[in-house]
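Chemist: Build me a model:
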Amino acid sequence: MPQTIAFKTPADVRQALLAQQEIALIDVREEDPFAQAHPLFAANFPASRLELDAWRRIPRRNTTIVVYDNGEGLAAPAAATLQQLGYTDVALLQGGLQGWRDAGGEIFIDVNVPSKAFGELVEAKRHTPSLAAEEVQALLDAKADVVVLDARRFDEYQTMSIPSATSVPGAELVLRARALAPNPATQIIVNCAGRTRSIIGTQSLVNAGVPNPVAALRNGTIGWLLASQKLDKGASRQGAEAAPLDEAQRAQAATQARSVADRAAVGRAKTADLARWRSAAEQASRTSYFFDVRTPEEFAGGHLPGFASAPGGQLVQETDHSAPVRGARLVLADTDGVRANMTASWLAQLGWEVWVLDDVPASDFTTAPQAAAYPEPRGHSQNVSAADLANWLANTPAGDTAVLDFTTSANYVQRHIPGAWFVLRSQLAQGLKEIPKAKRYVVTCGSSLLARYAVQDIAEQTGAEVWVLDGGTQAWIAQGLPLEHGETRLAAPRIDRYRRPYEGTESPREAMQAYLDWEFGLVDQLARDGTHGFKVL
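Modeler: I've put the predicted structure just below:
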């Protein structure tokens, strides 16, 4: 039986953060409202997918968890769900987000704010070198000795990139810089979409002692667009293919990366430490995250048991998502001695207890990816095949069958079953009011994994029979059945994802400039908040 849900005050949460105690402050609204206002160390856990996220992102069941919303009525049911999932120390934030405001708590906007604010602090403290978009364009036009390295994920790079740029995601920079710019006189430019990853990437090369002149592209692709300069689309240059490493380059990078990590007081872990941290007693008292910071492709080819894929550059950028328990222990692994050490050096400066696993040979990275474990949904569900659903839709009276699609709004717009309604679980009651009543409801998403969790609620709210599309919309597509595109039937607002001002090239100039102005103000916000614990080397 769920326990009575207690309350914690904003002062309680603040004290835990200052004392570096383990705490997960979770905002259960959808991503867009979360991005509009939240405390610095709040992690976004949309109530609509809580069952899929909780066990993976908060591994210790007796972690202190504080749940809040902004008066939408999501927090209390989410806290009860967490208790049903086995969490024993769950509380509600007294007063919710407004209570945080009323207590004088600083309010931040956007996503991945701890990392972005830290990046601004790094630049302010270290005066990280940068060049304006116009200066970089002039170098490229003059065919100067310059290489541009894009520190974002490869998919982001392919969406839009600086002309001539090569994709070298953040943790790869120190590993590959010497191969990509073997002449120490070559100017290296590091860019991202905005500011953070270019600042951290550039400072990584500086910290590691790369001899080349290095500079960040000031304000990234946003700055490039604001300068009315053109971006490439669909580029495919990747650093690993453009300049393979030799052993001497790898060894030199490993030595320098370890030196940086040692300066940041990164811990050195052995396999015996790993075994101890995974013991039942330790797992009951301390949260440990185990991350493989190599590329997703390397991870898929084999990794250490119990380690999750978290490419180092993105781990530094999205620590609040990957490790939502502030105060937890982070353990990193790689096969080269470079990426884990450089990533760890930044995480330590971000205030984490972080360790690098040192004594494991590359031959031990052999575990194949395994399917995640998820809790069983409430109640009973029955499946319908894609072929049978197509028959129902084609050969029964209109209104007999309603298809509810719980995928992301972006996926829904891209393609969905004809006639399907887009619904958010967190907005289910409102959504069902928008959808004409039916004799039966069929739920789906990409695989129907998330949709299964909505079955019991729909049955209780409608009194109708509810079916799960076996294999989800992917099975429908595999059968070659027709698809529909666009915002055809929205039974919920598209608030599941925050539209970043630095995505794509269509954002208004005013939005891009406002985003940069916000980033420039983050150092002052950190000072007012006072809970960050960041230390810049």
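
Chemist: When you work out contacts or count neighbours from here on, use the C-alpha atoms and nothing else.
Modeler: Will do.

Chemist: Report the contact partners of residue 136.
Modeler: residue 217 (C-alpha atoms under 8 Å, 6 or more residues apart in numbering).

Chemist: all strands for the stretch 101-250 of the chain, in order.
Modeler: With DSSP state E, counting those that start in this stretch as the criterion, the stretch 101-250 of the chain has strands at 130-131, 146-150, 166-167, 187-191, 214-217.

Chemist: now the other sequence, so there's something to compare against:
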Amino acid sequence: MTTADRSFPTVSFAAVRERLLAREETALLDVREEDPFAQAHPLWAANLPLSRIEIEAWRRIPRRDTFIVLYGEHAGSDLAPQAARTLASLGYTQLHLLEGGLEGWRAAGGELFRDVNVPSKAFGELVEHERHTPSLSAPEVKALLDAKADVVVLDARRFDEYQTMSIPSATSVPGAELVLRVRELAPDPATRVIVNCAGRTRSIIGTQSLVNAGIPNPVAALRNGTIGWKLAGQTLDHGAARRAPASVAEEHRASARADARRVADAAGVRRIAFDALATLEAPGRTVYRFDVRTPEEYAAGHLPGFASAPGGQLVQETDHQVPVRGARIVLADDDGVRASMSASWLAQMGWEVHVVDPVPPAAAWRETGTPAVAYPPVAQAAGEIAPLELAALLNKKDPGTAVIDVTTSANYVKRHIPSAWYAVRAQLAAAIDGAIPRAQRYVLTCGSSLLARYAAADLRALLDARGQRDAEVLVLAGGNAAWFAAGLEAESGETRLATPRTDRYRRPYEGTDAPAEAMQAYLDWEFGLVEQLGRDGTHHFRVV
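Modeler: Okay, here's the model as predicted:
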């Protein structure tokens, strides 16, 4: 954000649309915060907030000569040019600004979508529309449970989501695990299997996965998920901890492997040997490599160069995990089931997908833990202040010290340093010109101090431009984590918001306190996605 100004070429709505239709690699990036992004954006836009470019860009857009199109709200917004300057400083060379910004897209007749993870959610609706995925209403499922019928409920979300709220008796089986583990939970072919998520997408995809795999059990999605359950006035469980068995009988694994391969072959999934992966690396082609097993399995040992992306969530969050539309995707597992099933859905969504096959030998899964992430250097390094030293200043009620926390607003509300101001990093200028009083010393912090270091460089430039060259800018050593680890005082709540909490879009299906009106509006929106896909026309979805 602090590099010298330069001009960047603009590209029109028509040109971007043509690239998407031709499947030319394109990263269409919305550099606003997540909440405004969720209010309206093109189908294939990925959210990369200006505030987080340095810590996300290299991981999410690995090829520096990727064709990138950036936009903010309108042509007069400075977000996209700032983002382009930052990306240029990180080595990206094919940077363009969307002509007219989001308003230009709208004015040109481009379709705009609400919410997040829209490509996956729209695809899920198309799957149900074309395959007539079987489903049962919340009252019907509750009646089965009350009657103690031969039924199992499988929650296809992440385990943490399942723990927040779940259907009574449900077991956590994240989406990619369903075909592999369903026979352990429902060995009797007469047992009815119900798949649920919070809303619709993962229950539809999960249910259709079991149907496509040909398991003998009757299968149905819980219509509208936990939202439908709550709207029916029924009670959800909280804090449940039921998981599928960790081990899978070899006969069940063999059946799942054969089923998954058949489904993947029908979807057009490609196969590639582990030692041939380098052949996918070609000029002008981006390759994403994902291990689709559970995070725990990944940490215990994974293939070099593969990132962790559990298959169900990868299919749900393609816009975040694979922001370069037209890129190649390679998936790996150690069982021959989860990669094939995940790949079958990505292929139907128009991606070129390869599965590592045959499964590499045990010796190949040699990397453990989480690979180190490389971050670009900070434009202007700031000095540090230790937690105890800062605490001493704050205990003195020193009016000359202002603490600015650029962590996520959710983390700030949960717990933060007393007297700290919350600010979105990209909105620091408004924060220091508005709510935050003028100070002799500014201390930047975040969860770990990583983002704070980049924010400190921004603040230094802003203060110099305002004639506050004598003001000191420091970074809290170790960030909030070090402060809390030292046992220092903390407070919670929206105590000092220097900027609005636009960094996070509140999903209508998350948490336990969403209003019924918001949940119903969300379902109504999902029902209209198939029609929106038809108007947009760039999706390349093909349901098999």
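
Chemist: before we move on, the earlier item: for the strands of the stretch 101-250 of structure 1, give me JSON lines that also has mean neighbour count and distance to residue 375 of structure 1.
Modeler: Converted to JSON lines, the strands of the stretch 101-250 of structure 1 look like this (neighbours: other C-alpha atoms under 10 Å; distance: least, C-alpha to C-alpha, whole Å):
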{"stretch": "strand 130-131", "mean neighbour count": "19", "distance to residue 375 of structure 1": "48"}
{"stretch": "strand 146-150", "mean neighbour count": "25", "distance to residue 375 of structure 1": "39"}
{"stretch": "strand 166-167", "mean neighbour count": "27", "distance to residue 375 of structure 1": "38"}
{"stretch": "strand 187-191", "mean neighbour count": "26", "distance to residue 375 of structure 1": "41"}
{"stretch": "strand 214-217", "mean neighbour count": "27", "distance to residue 375 of structure 1": "45"}
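
Chemist: show me where the stretch 151-300 of structure 1 has helices.
Modeler: Listed in chain order, the helices of the stretch 151-300 of structure 1 (DSSP state H, counting those that start in this stretch) span 154-159, 173-180, 196-207, 220-226, 239-242, 247-263, 271-277, 280-285, 296-300.

Chemist: Nearest residue to the residue nearest the centre of structure 2 in space, ignoring adjacent ones along the chain?
Modeler: Computing the C-alpha centroid of structure 2 and ranking residues by C-alpha atoms, centre = their mean puts residue 320 first, at 4.7 Å. With sequence-adjacent residues excluded and distances taken as C-alpha to C-alpha, 6 or more residues apart in numbering, residue 320 of structure 2 is closest to residue 46, at 6.2 Å.

Chemist: for residue 208 of structure 2, same thing?
Modeler: residue 133 is the one closest to residue 208 of structure 2 (C-alpha to C-alpha, 6+ apart), at 6.1 Å.

Chemist: Repeat that for residue 111 of structure 2.
Modeler: Excluding its sequence neighbours, the residue lying closest to residue 111 of structure 2 (C-alpha to C-alpha, 6+ apart) is residue 536, at 5.5 Å.

Chemist: What residue in structure 1 is paired with the one you found?
Modeler: The alignment partner of residue 536 of structure 2 in structure 1, by TM-score structural alignment, is residue 529.

Chemist: Quick check: that match touching residue 103?
Modeler: No - contact criterion C-alpha atoms under 8 Å: residue 529 of structure 1 and residue 103 do not qualify, at 11.8 Å.

Chemist: more crowded one of these two?
Modeler: residue 529 (17 against 13; other C-alpha atoms under 10 Å).

Chemist: follow-up on the earlier one: my read: the residue nearest to the centre of structure 2 touches residue 45, true?
Modeler: No - between residue 320 of structure 2 and residue 45 there is no contact under C-alpha under 8 Å: 9.5 Å.

Chemist: Now do stretch 332-350 of structure 1: distance to the chain's middle.
Modeler: Centroid separation between stretch 332-350 of structure 1 and its chain, computed with C-alpha atoms, centre = their mean, to the nearest Å, is 18 Å.

Chemist: Which part of structure 2 matches it?
Modeler: Going by TM-score structural alignment, stretch 332-350 of structure 1 lines up with residues 331-349 of structure 2.

Chemist: what does residue 158 of structure 1 align to in structure 2?
Modeler: Alignment note (TM-score structural alignment): residue 158 of structure 1 maps to residue 163 of structure 2.

Chemist: Report how many residues lie close to that match.
Modeler: Neighbour number of residue 163 of structure 2 under other C-alpha under 10 Å is 16.

Chemist: Show the contacting residues for it.
Modeler: 238, 239, 240, 241.

Chemist: now the strands for the stretch 301-450 of structure 1?
Modeler: Using DSSP E, counting those that start in this stretch, strands in the stretch 301-450 of structure 1 cover 308-309, 329-333, 353-357, 382-384, 401-405, 421-422, 440-444.

Chemist: Output these in a markdown table, with mean neighbour count and distance to residue 450 of structure 1 appended to each entry.
Modeler: Converted to a markdown table, these look like this (neighbours: other C-alpha under 10 Å; distance: least, C-alpha to C-alpha, whole Å):
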| stretch | mean neighbour count | distance to residue 450 of structure 1 |
| --- | --- | --- |
| strand 308-309 | 20 | 21 |
| strand 329-333 | 23 | 28 |
| strand 353-357 | 24 | 33 |
| strand 382-384 | 15 | 14 |
| strand 401-405 | 25 | 10 |
| strand 421-422 | 26 | 13 |
| strand 440-444 | 24 | 8 |
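
Chemist: For residue 511 of structure 1, which of those is the nearest?
Modeler: Closest to residue 511 of structure 1 of the strands of the stretch 301-450 of structure 1, according to C-alpha to C-alpha: strand 421-422, at 27.5 Å.

Chemist: Could you name the helices and strands sitting against that closest one?
Modeler: Secondary-structure packing of strand 421-422 of structure 1 (3 or more C-alpha pairs under 8 Å, 6 or more residues apart in numbering; DSSP states H and E): strand 401-405.

Chemist: what angle do the strand it packs on and strand 440-444 make?
Modeler: 20 degrees (axes from the mean of the first three to the mean of the last three C-alpha atoms, to 10 degrees).

Chemist: Give me the contacts around strand 401-405 of structure 1.
Modeler: By C-alpha under 8 Å, 6+ apart, strand 401-405 of structure 1 touches 392-393, 412, 416-417, 419-423, 437-445, 451.

Chemist: so how far is residue 69 of structure 2 from the residue nearest to residue 213 of structure 2 when sequence neighbours are not counted?
Modeler: Nearest residue to residue 213 of structure 2, sequence neighbours excluded (C-alpha to C-alpha, 6+ apart): residue 259, at 5.0 Å. Noted for residue 259 of structure 2: a distance of 40 Å to residue 69 of structure 2, by C-alpha to C-alpha, to the nearest Å.
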